[in-house]
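Trainee: Dropping a prediction and its sequence here:
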Amino acid sequence: MKSGKCSIGLRQTLRLLRKGGARLIIIANNTPPLRKTEIEYYAMLSKTGVHHYNGTNRDLGTACGKYFRVSTLAIEDPG
């Protein structure tokens, strides 16, 4: 999180996928199925990898070093 560039949230993730700027998408385990399929569809179109995080959105937010829930995370530059 500190050395690379990433975007947090569904809207920013979808925006990056449409532009083709994302390299990897991380989705929390308890993200609603409709949102998961929408992200996976755009990721397939832009040929971006998708990783399903084995934890809740609260766990993903803690892993990112944030004090709020994070359901989706788009990594632009791994650093």
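Mentor: Done, it's in. Residues are numbered from 1 along each chain as shown.

Trainee: C-alpha from now on. contacts and neighbour counts both.
Mentor: Fine.

Trainee: doesn't Ala22 make contact with Leu16?
Mentor: Yes - applying C-alpha atoms under 8 Å as the test, Leu16 and Ala22 come out as touching, 5.6 Å apart.

Trainee: shared neighbours of these two, anything?
Mentor: Common contact partners of Leu16 and Ala22 (C-alpha atoms under 8 Å, 6 or more residues apart in numbering): Ala74.

Trainee: Counting neighbours, go ahead and name the busier of these two.
Mentor: Remark: of Leu16 and Ala22, Ala22 carries more neighbours, 25 against 21, as counted by other C-alpha atoms under 10 Å.

Trainee: structure B:
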Amino acid sequence: MLEDLKNALKENKVILGSKRTIKYLKLGKVKIIVIANNCPDNVKKDLEHYNKLTGIGLENFDGTAKQLGIVCGKPFSIATLAILSEQNEKL
């Protein structure tokens, strides 16, 4: 999963944040959802609900939101992110 995330970051195919992740999920443009260990419960429940409806992959990141932010090269915490599907290269 970490390798997929790094490749998606290089190709600019990552959406950061729960609101944008849910938006892109509803549009059917997400391949995988990544959730940090300390993601707020209400956000986690929403994403799990949409995961059940869409069948999109849901991965739990083995670390905190701060650590996920570091992996993504950002100076802030990232509780959730979405890796976009291959068919949406022109976003």
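Mentor: All right, it came through fine. What you see is a predicted model, and the numbers here were worked out from it, not measured in a lab.

Trainee: Kindly name the residues of structure 1 that line up with the helix ranked longest in structure 2.
Mentor: Longest helix in structure 2, counting residues (DSSP state H): helix 41-54. The alignment of helix 41-54 of structure 2 onto structure 1 (TM-score structural alignment) spans residues 33-46.

Trainee: Mind listing what's buried along the matching stretch?
Mentor: Of the residues in stretch 33-46 of structure 1, Lys36, Ile39, Glu40, Tyr42, Ala43, Ser46 count as buried by neighbour count, 16 or more other C-alpha atoms under 10 Å.

Trainee: To which secondary structure element is the closest residue in space to the fifth one that isn't next to it in sequence assigned?
Mentor: This points to Ala43 of structure 1. Computed as C-alpha to C-alpha, 6 or more residues apart in numbering, the closest residue to Ala43 of structure 1 that is not its neighbour in sequence is Leu17, at 6.3 Å. Leu17 of structure 1 is part of helix 10-19, with elements assigned from DSSP states H and E.

Trainee: Next secondary structure element downstream of that helix?
Mentor: Helix 10-19 of structure 1 is succeeded, C-terminally, by strand 24-27 (DSSP H and E).

Trainee: Quick check: that next one compared with structure 2, mean distance?
Mentor: Compared with structure 2 after fitting, strand 24-27 of structure 1 deviates on average by 0.2 Å (mean C-alpha distance after the TM-score superposition for structure 1).

Trainee: Format the buried residues of stretch 33-46 of structure 1 as CSV; extra columns: distance to Gly55 of structure 1.
Mentor: Output for the buried residues of stretch 33-46 of structure 1, formatted as CSV (distance: C-alpha to C-alpha, whole Å):
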residue, distance to Gly55 of structure 1
Lys36, 15
Ile39, 18
Glu40, 18
Tyr42, 22
Ala43, 21
Ser46, 25
